[in-house]
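**Q** Give me a 3D structure for the following:
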Amino acid sequence: MTPVTCFRGRTVALFGLGGSGLSTARALIAGGAEVIAWDDGAAGLEKAKAAGIPTENLREIDFGRLDALILSPGVPLTHPVPHWTVDKAKAAGVEIIGDIELFCRERRAIDPEAPFIAITGTNGKSTTTALIGHILRSAGLDAQIGGNIGTPILDLAPPSSGRVHVIECSSYQIDLAPTLDPTVGVMLNLSEDHLERHGTMENYAAIKERLVAGAGTAVIGIDDAMSSAIADRLERKGGAVMRISQHLPVADGVYAEGQSLIYAQNGATRQVASLKDIGSLRGAHNAQNAAAATAACLALGLSPETIARGLQTFPGLAHRMEQVGNLGRVLFVNDSKATNADSTYQALASFPSDVYWILGGKPKTGGILSLAQFFPRVTKAFLIGEAAEAFAGQLGSVPHEIVGTMDRAVERSAEEAGKSGGREPVVLLSPACASFDQYPNFEVRGDHFRRLVQELINANRAESPL
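**A** Have a look, this model is predicted:
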């Protein structure tokens, strides 16, 4: 845990008692703050009570006695409408912040030079966060990995010069961190997402920009126009910028050239690593993730040779182009994290042909029409969930079957892929949808897919003993 001492002896309200909210309350109490916590749900209040966290209905207290309102990132700050606690705090002139901001303040108080890498982007941030952490740990460093990727930031060990914090930041978290100042800030890309919480694409991009604007070194992907403009803008202001790209050469930074990662510095270039045989980093989108991780580690002082060794041993992340296993020649890939078309775009781009695509769920704006250029790679699609009928209409001439459930999708895709004459047919779960019509989250959806595939593989082994 990182005790938050910057509010010692002061009174703060905390709203939202999910995982990060409970973590934040514990850290504030450990640091000597008086915490008043609340949640609109009974489950969060019960967990707080069990953890010994004081609770009181924030509707009934005088916000004028507070020094801050700590808001969990899932609680609306501005859109579609501010949460009622936000209105009360603003009326009382009380600052509204989140757990990332508390960490930043504690870091400045304890050890402002403690290395801190923060990562954001519409897509790829979890893989990049895990990859940076893996490279650092492979180099023998104490890498604390957390934030939006899983472990709340204040549950990690405190900042120190011998410890690197590698933190994934969502736009919601950045919005609650006005003084975010990482040693290295990474912004991978920008595409339309979370507009229900930020109103416009311009607002969303401006929030993401804060992470790199406050960084000692900004690592920025330039493969979309908005991110490229941010890199130019920060450089004009005198910031240290390393550009990254999955296909464009850069003068200072890291880019992919075919399956090679190239480090460019002051006009000179050298190959850092080859991604050719790293299955966990398959595809152009992962080339960008690897370029970002490489640039961040270079900015922190690691050698290219050390980084290359770490890249080679990266196991990948669950639900992000996760290679679940093989049934004969058929490769099964779990990309359940692909909850929008942009993420699925990257998955389909990773396989040139013979794809047996499982997709569907709770649809997002735009459907799958933006993926039409990859439809010729799809041998057959298997449609599940709420979006099945609509997606069937958007697939055009692509052979498809509405199967409804994951069980049936795995069964039918395995049958069809097993008949393929291709060298390595791929059953790809990349839903391009949220999971909430049939599953509580994308992890449960991906776990179900993985379990079904393993059952198929195990059944095949039992029928065909060596």
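**Q** Please count neighbours and contacts with C-alpha atoms only from this point.
**A** Will do.
**Q** all strands for the stretch 51-200 of the chain, in order.
**A** Along the stretch 51-200 of the chain, counting by DSSP state E, counting those that start in this stretch, strands occupy 68-71, 96-97, 116-120, 142-147, 163-168, 184-187.
**Q** can you tell which of those is closest to residue 1?
**A** The minimum distance between residue 1 and these falls on strand 142-147, with 11.2 Å, by C-alpha to C-alpha.
**Q** Kindly calculate the angle that that closest one makes with strand 163-168.
**A** Counting by axes from the mean of the first three to the mean of the last three C-alpha atoms, to 10 degrees, strand 142-147 lies at 20 degrees to strand 163-168.
**Q** okay, the strands of the stretch 51-200 of the chain, which one's buried deepest?
**A** strand 184-187 (a mean of 29; mean count of other C-alpha atoms under 10 Å).
**Q** on that earlier part again, quick one: the strands of the stretch 51-200 of the chain as JSON lines, columns for distance to residue 447 too.
**A** Shown next, in JSON lines, are the strands of the stretch 51-200 of the chain (distance: least, C-alpha to C-alpha, whole Å):
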{"stretch": "strand 68-71", "distance to residue 447": "30"}
{"stretch": "strand 96-97", "distance to residue 447": "34"}
{"stretch": "strand 116-120", "distance to residue 447": "25"}
{"stretch": "strand 142-147", "distance to residue 447": "21"}
{"stretch": "strand 163-168", "distance to residue 447": "22"}
{"stretch": "strand 184-187", "distance to residue 447": "29"}
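**Q** Proceed likewise with the subsequent sequence, for comparison:
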Amino acid sequence: MIRITSFAGKRVAVFGLGASGIATAKALVAGGADVVCCDDNASGLQAAADAGLATADLKEANWAVYAALILAPGVPLTHPEPHWTVRAARLAGVEVIGDLELFVRERRLQDFDVPLIAITGTNGKSTTTALVGHLLREAGRDVEVGGNIGTAMLALEPFAPGRHYVIECSSYQIDLAPGIDASVGVLLNVTPDHLDRHGTIENYAAVKAQLVLQAKHAVIGVDDNYCRAIAAKLIDAKGAEGVLRISSRPEAVCDVGVEDGDIVLRRDGWESTIAGLAGIGSLRGAHNAENACAAAAALLSLPQPLKPTEIDAGLKTFPGLAHRMEQLGRVGQTLFVNDSKATNADSTEKALLSFRGNIFWILGGKPKAGGITELVPYFDRVAKAYLIGEATEDFAATLEEGKVKFERCGTLEAATKAAARDAAASLNGASAEPVVLLSPACASFDQFRNFEVRGDAFRAQVAALPGFSAFRSGA
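**A** Coordinates of the predicted model:
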């Protein structure tokens, strides 16, 4: 736990008692604050009570006695309207911040040599965060990884000289952290998302931008208009020395990019190879090449940067993240890939583009607006599709119109068996290795509690297939 001492001897309200809220309250108490917890849900209040934390109904509070309201990231700050606690706190002149702000304030207060790599973006931030943490560990660095991925940031190990922190930051967390000052800030991309919480795409992009605008060094993807504008603004304000622009597109103007399967650094008219990506299955696809470029650029920007040889060696052992283009193993020549995290067509597009063809595609679930119509240009990569869940008939119509063979399977178990059967039968004359790909382009809630449960079910079903051979970590 990171003890938060900046509010020692002061009364602080914590609202929103999920995992990060409970971790925040504990960290404040450990640092000497008088903490009062509240939640709109009984389950949150019970979780606080079980943790030995004081609770109260803040609707009856005298806000003048509070030094701050610490808001959980999931609680609305501005849109569609401020939460009632936010309105009450602001009316009393009480600052409203989140756990990320507490983290960076304590980091400054303790004044250790604690490098902070903060990573955000609409897509790819979890993979990039995990990859940066992996590369640091493989290079022998002391590293803690958390935030919006895995462990709540204030539940990480305490600050210590030389310890590196790699934090995934959502837009909600950044919005509650006006003082964020990362050693390296990484902004991967900005596409429309969470507009119910930020009002407009412009507001959303402005929130994301704060992470890199206030960082000592910035790594920015330049494959969308918003990030290109942010990079240009930062270069104009601070000069190009502290900014690395990244892209996986050959035509992009960038500082760290991909050329002939290698990550390359381009500066002042010269170019050097940082690491190779060829044959790394856990980083398959252009989107993962971009994530790898971002990770490499971030590690080159540290006060004590990693060597290219260390980055190259670490990439080769990266196991990837569960449910995100996760390579499970093979039955004969058939590769099985778990991309259960692909809950919309945009995510599935990246999966389909990661293979040359001969894809046996399992899809369906609880459909989202637009269905899979935007995936029609990639249907020529699909050998056959296997439909599950509520989306079956809608998706069947799109597949039929796009002239893709399909089978209505109903359940994931039936689809897995059917896809494995057909993939094995496709080997004669196939131009590419057969791939059984679970990339549903749908939410899971019609048949599974969440995408993790769906992915775990697929993994278990694949493991039960005769002749299945699982990959070792990093294969």
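**Q** For the two chains, what TM-score is obtained?
**A** After superposition, the two chains reach a TM-score (TM-score structural alignment, normalised by the length of the first structure) of 0.95; 461 aligned residues with a C-alpha RMSD of 1.8 Å.
**Q** got the contact list for the corresponding residue of the first structure for residue 321 of the second structure?
**A** Aligning on TM-score structural alignment places residue 321 of the second structure opposite residue 317 in the first structure. Shown in contact with residue 317 of the first structure (C-alpha atoms under 8 Å, 6 or more residues apart in numbering): 127, 130, 280.
**Q** Now a ChimeraX select for only the buried ones of those.
**A** Entered in ChimeraX, the line below selects the buried ones among the contacts of residue 317 of the first structure, by 16 or more other C-alpha atoms under 10 Å:
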select :127,130,280
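**Q** Between the contacts of residue 317 of the first structure, which sits nearest residue 361 of the first structure?
**A** Using C-alpha to C-alpha, residue 127 comes nearest to residue 361 of the first structure of the contacts of residue 317 of the first structure, at 22.7 Å.
**Q** thought that closest one was touching residue 289?
**A** Yes: if you go by C-alpha atoms under 8 Å, residue 127 of the first structure and residue 289 touch, sitting 6.9 Å apart.
**Q** What separation is there between the match of residue 321 of the second structure and residue 246 of the first structure?
**A** Residue 317 of the first structure is 20 Å from residue 246 of the first structure, where distance means C-alpha to C-alpha, to the nearest Å.
**Q** give me the number of residues near the residue mapped onto residue 343 of the first structure from the second structure?
**A** In the second structure, the residue matched to residue 343 of the first structure (TM-score structural alignment) is residue 347. Residues lying near residue 347 of the second structure (other C-alpha atoms under 10 Å) number 20.
**Q** So residue 347 of the second structure: helix, strand or coil?
**A** Following DSSP: H, G, I helix; E, B strand; the rest coil, we place residue 347 of the second structure in the helix state.
**Q** just the one 10 residues further on next, same as before
**A** Under three-state DSSP, the three-state class of residue 357 of the second structure is coil.
**Q** What sits closest to it if chain neighbours are left out?
**A** Spatial nearest neighbour of residue 357 of the second structure, excluding adjacent residues (C-alpha to C-alpha, 6 or more residues apart in numbering): residue 381 at 4.1 Å.
**Q** so how many other residues sit close to residue 342 of the first structure?
**A** Burial measure for residue 342 of the first structure: 18 neighbouring residues, criterion other C-alpha under 10 Å.
**Q** brain fart, residue 403 of the second structure
**A** Count around residue 403 of the second structure with other C-alpha under 10 Å applied: 12.
**Q** Could you say which helix or strand holds it?
**A** For residue 403 of the second structure, there is no host helix or strand (DSSP states H and E).
**Q** for residue 47 of the second structure, same thing?
**A** Short version, using DSSP H and E: residue 47 of the second structure is in helix 42-50.
**Q** which helices and strands sit right next to that helix?
**A** strand 34-38 (3 or more C-alpha pairs under 8 Å, 6 or more residues apart in numbering; DSSP states H and E).
**Q** Relative to residue 248 of the second structure, how far out is the spatially most central residue of the second structure?
**A** Residue closest to the average C-alpha location in the second structure (C-alpha atoms, centre = their mean): residue 126, at 2.6 Å. Using C-alpha to C-alpha, we find residue 126 of the second structure at a distance of 18 Å from residue 248 of the second structure.
**Q** At which residues are the helices of the stretch 351-466 of the first structure located?
**A** Using DSSP state H, counting those that start in this stretch, the helices found in the stretch 351-466 of the first structure span residues 388-394, 406-418, 442-463.
**Q** what residues does the first one touch?
**A** In this case it means helix 388-394 of the first structure. Contact with helix 388-394 of the first structure is made by 360-361, 367-369, 383, 400, 402, 404, as judged by C-alpha under 8 Å, 6+ apart.
**Q** How much space separates residue 189 of the first structure from residue 83 of the first structure?
**A** Distance, residue 189 of the first structure to residue 83 of the first structure, using C-alpha to C-alpha: 29 Å.
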